[in-house]
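> give the three-dimensional model of this entry:
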Amino acid sequence: MSLTSTVADGAQVVTVNAQRIDAAMAIQFKEDMRTETDSGPPRVILDLSSVAFIDSSGLGAIVAVMKQLGKDRRLDLAGLTPMVEKVFRLTRMDTVFNLFDTLQDALDPEQLEH
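Presented below is the predicted three-dimensional model:
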């Protein structure tokens, strides 16, 4: 699983450089995310703009990453493609995560107030 990570505006931005997060990749995704987010700012933004497909294993992996961050850190999601966003809404995970249309929206301080 290819992830890239940067720090911008006080948040760690982790970009998924893959088209799928599915059962075949879920374990590797969790391990790579744990490595990337082992330490860092209290806010992590997961940029999913390249991800076109996610299944229940991928969804579970993202939830596991959120839990692994602990209570003092939070995971926000940005750039969800229509199919991925649909999965989050159908499973009501949009009530668990803050979803942002774009990475820029996620980094906009005014968006955090809503």
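
> only C-alpha atoms for contact and neighbour calcs from this point on.
Noted.

> what's the burial count for Asp72?
Neighbours of Asp72 under the rule other CA atoms under 10 Å: 8.

> give the contact list for the nearest residue to it once chain neighbours are set aside.
Leaving aside its chain neighbours, Asp72 sits nearest to Pro42 (6.4 Å; criterion: CA to CA, 6 or more residues apart in numbering). Applying CA atoms under 8 Å, 6 or more residues apart in numbering, we find Pro42 in contact with 11, 72-74.

> helix, strand or coil for the residue sitting nearest the centre point of the chain?
For the chain, the residue nearest the mean C-alpha position is Leu46 (3.0 Å; CA atoms, centre = their mean). Put simply, Leu46 is strand when judged by DSSP: H, G, I helix; E, B strand; the rest coil.

> these two touch, right, it and Val16?
Yes - using CA atoms under 8 Å, Leu46 makes contact with Val16 at a distance of 7.4 Å.

> another sequence for comparison is provided below:
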Amino acid sequence: MELLSEIRADALHVTVGEARIDSAVAIRFKERMREVAIGGPSRVVLDLGQVTFLDSSGLGAVVAVMKLLAPGQRLELCCLTPTVAKVFRLTRMDRVFTIHDDAGAAFAVASDCRE
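You can find the predicted model right below:
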């Protein structure tokens, strides 16, 4: 599971470098996310811009990652492709997660908070 991570505006920006998060990669996704997020900043922004397919196992993995984070950390999402956004809407998970249209919007939130 390819995940690229960088600290950006006091948050951890994690970009999924794969087109699918499904049952074949869900466990590896959770493990890699735990590795990159452990001990990181309080905001973890998961960039799903390259993900074109997310099944129920993938959705469950994203929810599991949210639960795996430390108590002071929160998972936010950005750059959802139309198909992935539809999965979040249909399952009402769009009400559980903070979802930003793009990475710029996700990190503008952080700079607005410091002003």
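
> re earlier: which position in structure 2 pairs with the residue nearest to Asp72 of structure 1?
With TM-score structural alignment as the criterion, the equivalent of Pro42 of structure 1 in structure 2 is Ser42.

> how about the strands in structure 1?
Here structure 1 has its strands, by DSSP state E, at 3-8, 11-16, 20-21, 43-47, 53-54, 74-78, 99-100.

> could you report the neighbour count for Ile27 of structure 2?
If we define neighbours as other CA under 10 Å, then Ile27 of structure 2 has 18 of them.

> quick check: closest non-adjacent residue to Met25 of structure 1.
Met1 (6.9 Å).

> and the longest helix for structure 1?
Longest helix of structure 1, by residue count under DSSP state H: helix 56-69.

> which residues are in contact with it?
21-23, 25-27, 29-30, 33-34, 37-38, 74-75, 88.

> in ChimeraX, select just the buried ones from those.
Listed next is the ChimeraX selection for buried residues among the contacts of helix 56-69 of structure 1, using 16 or more other CA atoms under 10 Å:
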select :21,22,23,26,27,29,30,33,34,37,74,75,88
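
> greatest separation within the contacts of helix 56-69 of structure 1: which pair is it?
Farthest-apart pair in these is Asp38 and Phe88; separation 24.9 Å (CA to CA).

> list the contacts of the nearest residue to Ser49 of structure 1 once chain neighbours are set aside.
Nearest residue to Ser49 of structure 1, sequence neighbours excluded (CA to CA, 6+ apart): Gly79, at 4.3 Å. Contact partners of Gly79 of structure 1, counting by CA under 8 Å, 6+ apart, are 47-49, 100-103.

> show me what Gly79 of structure 1 aligns to in structure 2.
For Gly79 of structure 1, the aligned position in structure 2 is occupied by Cys79, per TM-score structural alignment.

> one step back: buried residues, the longest helix of structure 1. List them.
For helix 56-69 of structure 1, by 16+ other CA under 10 Å, it's 57-63, 65-66, 68-69.

> closest one of the contacts of Pro42 of structure 1 to Phe53 of structure 1?
Ranked by distance to Phe53 of structure 1 (CA to CA), the contacts of Pro42 of structure 1 are led by Arg74 at 23.2 Å.

> picking up where we left off before, pretty sure the residue nearest to Met25 of structure 1 contacts Phe29?
Yes - counting by CA under 8 Å, Met1 of structure 1 does reach Phe29; the two are 5.9 Å apart.
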